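Undergrad: Predicted model and sequence below, questions to follow.
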Amino acid sequence: MTSPSTYPNQDTPRHLVVMGVSGSGKSTLATALARRLSLPMAEADEFHPPQNIAKMSSQIPLTDEDRWPWLHALRDWMTSHAETGSIITCSALRRSYRDLLRTATGDVLFLHIDVQTPRLQERVAHRSGHFMPPALLDSQLATLEPLAADEPGIRLSNDSTVEQLIDDAVAWLSPSLPS
């Protein structure tokens, strides 16, 4: 776990965006946090229009123009859960994408899961039933802009166990969780 750039505010609903490239463990962490924190959760993949899925399935990287409607839909979903807060998975590769997600009603915090490239390649190569082919991992890594110091979030290393990743995330969130 690396030092947080900004700690969450305790007084407003929070949306947690579990971010990172394909195969980093976004879904695993988001699902565990949603259970532990009793928050609604959404998988960003389910918000992709069919043409985006077709492009990625054909090993064609998405462009910004492909991503904007998808990101708006994610932002709108978070806003629809402004009363309770929420958790979403989203690659959120560029700061401009995260800037758009931060326009949701409520505080938007980012949990950036970081995994070493060889481990990512192994995970994606052995994953079945997902439209994101291993060939697009390099384009995601090239596009990724890590969280900046002024962005509300933390970078979490996913180099040990799932339990450790969850514990690290909850430890960072603990000061802001309702008592």
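TA: In hand now; what should we look at? Numbering: from 1, shown residues only.
Undergrad: Only C-alpha atoms from now on, for both contacts and neighbour counts.
TA: Fine.
Undergrad: which helices and strands does the lengthiest helix in the chain pack with?
TA: The longest helix of the chain (DSSP state H) is helix 64-80. Secondary structure elements in contact with helix 64-80, counted by 3 or more Cα pairs under 8 Å, 6 or more residues apart in numbering; DSSP states H and E, are helix 95-101.
Undergrad: Following element in sequence after the helix it packs on, please.
TA: strand 107-114 (DSSP states H and E).
Undergrad: in the next helix or strand after that following strand, what's buried?
TA: Scanning forward in sequence from strand 107-114 by DSSP H and E, the next helix or strand is helix 117-125. Buried positions in helix 117-125, judged by neighbour count with 16 or more other Cα atoms under 10 Å: Leu120, Gln121, Arg123, Val124.
Undergrad: ok, the residue nearest the centre of the chain - contacts?
TA: The centre of the chain sits closest to Met19, judged by Cα atoms, centre = their mean, with a distance of 2.2 Å. By Cα atoms under 8 Å, 6 or more residues apart in numbering, the contact set of Met19 is Lys26, Thr89, Cys90, Ser91, Ala92, Leu93, Phe110, Leu111, His112, Ile113.
Undergrad: Included below, for side-by-side comparison, is a second structure:
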Amino acid sequence: MTPLLEPVPDVPVHVVVMGVSGCGKSTIARALHERLGWEFAEGDEYHPRANVEKMASGRPLMDEDRWPWLRTLADWTRERDERGESTVLSCSSLKRSYRDLLRNGGAGTYFVHMHGDKGILLERMESREHFMPPTLLESQLDTLELLEPDERGVLVDVALPVERAVRVVLAHLQ
């Protein structure tokens, strides 16, 4: 992808690409990073070892497992916000309360909710190597709370090709 030829925003923007496992959040977040040139963080890389081991063993994370991880991601965003830098982050952000915490990282936080057909999600999970087993998809779907009308963000269909999904996001950011 060619870099976006837009000026750097006056206020830092923090794009959080969210959704359940297999939705393509990492792929879309990396594509946005490449297009915008903003610093990128893969949320999975910030999970404590205990969280990864718990998920890999087929046990879903509970809120008490997620809060320290989410605070770390909010701190990561806040550090860049204070320097005036925009960011792209991939993070499941399944609940409104999790997104509220992430918004503390910067006023310009914007959510890209990758959402779609359960069959597509399951197929993607089964075809990749990842610590999150496909058996946990149902627990993530049960936990998922859709973006609410007062939350800055956009819902993007997981079935869209990557470049098209990126164009949808960029159109909504402008």
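TA: Arrived safely. Just so we're clear, the structure is a prediction, and the values are computed from it rather than from any experiment.
Undergrad: How close are the two chains, by TM-score?
TA: The TM-score (TM-score structural alignment, normalised by the length of structure 2) is 0.91; 164 aligned residues with a Cα RMSD of 1.0 Å.
Undergrad: if we can go back for a sec, now the contacts of Met19 of structure 1 in TSV, with distance to Ala32 of structure 1 and neighbour count?
TA: Below are the contacts of Met19 of structure 1 laid out as TSV (distance: Cα to Cα, whole Å; neighbours: other Cα atoms under 10 Å):
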residue	distance to Ala32 of structure 1	neighbour count
Lys26	10	23
Thr89	12	25
Cys90	16	25
Ser91	18	22
Ala92	20	27
Leu93	22	20
Phe110	16	27
Leu111	13	24
His112	15	26
Ile113	14	25
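Undergrad: Redo those as CSV? Include distance to Ser139 of structure 1.
TA: Compiled in CSV, those are given as follows (distance: Cα to Cα, whole Å):
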residue, distance to Ser139 of structure 1
Lys26, 18
Thr89, 19
Cys90, 16
Ser91, 12
Ala92, 14
Leu93, 10
Phe110, 21
Leu111, 21
His112, 18
Ile113, 17
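Undergrad: any idea how far stretch 113-123 of structure 2 is from the chain center?
TA: 14 Å (Cα atoms, centre = their mean, to the nearest Å).
Undergrad: same deal with stretch 150-160 of structure 1?
TA: The answer for stretch 150-160 of structure 1 is 11 Å, by Cα atoms, centre = their mean.
Undergrad: buried residues in that stretch?
TA: Neighbour count says stretch 150-160 of structure 1 has Glu151, Pro152, Gly153, Ile154, Arg155, Leu156, Ser157, Asn158 buried, by 16+ other Cα under 10 Å.
Undergrad: what about it, start to end distance?
TA: One end of stretch 150-160 of structure 1 to the other measures 27 Å (Cα to Cα, to the nearest Å).
Undergrad: for stretch 44-64 of structure 1, same thing?
TA: 16 Å.
Undergrad: hmm, back to that, and the longest helix of structure 1 with strand 107-114, angle?
TA: Relative orientation of helix 64-80 of structure 1 versus strand 107-114 (axes from the mean of the first three to the mean of the last three Cα atoms, to 10 degrees): 130 degrees.
Undergrad: mean per-residue distance, helix 64-80 of structure 1 to structure 2?
TA: Compared with structure 2 after the fit, helix 64-80 of structure 1 shows a mean deviation of 0.3 Å (mean Cα distance after the TM-score superposition for structure 1).
Undergrad: just checking, next helix/strand downstream of that helix?
TA: Taking DSSP H and E, what comes next after helix 64-80 of structure 1 is strand 86-89.
Undergrad: Report the distance from stretch 71-84 of structure 1 to the chain centre.
TA: 14 Å.
Undergrad: Run through who's touching that stretch.
TA: Contacts of stretch 71-84 of structure 1 (Cα under 8 Å, 6+ apart): 13-15, 39-40, 44, 47, 85-86, 88, 97, 100-106.
Undergrad: What's the PyMOL line that selects buried ones from those?
TA: If you want just the buried ones from the contacts of stretch 71-84 of structure 1 in PyMOL, going by 16+ other Cα under 10 Å, the selection is:
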select buried, resi 13+14+15+39+40+44+47+85+86+88+97+101+102+104+105+106
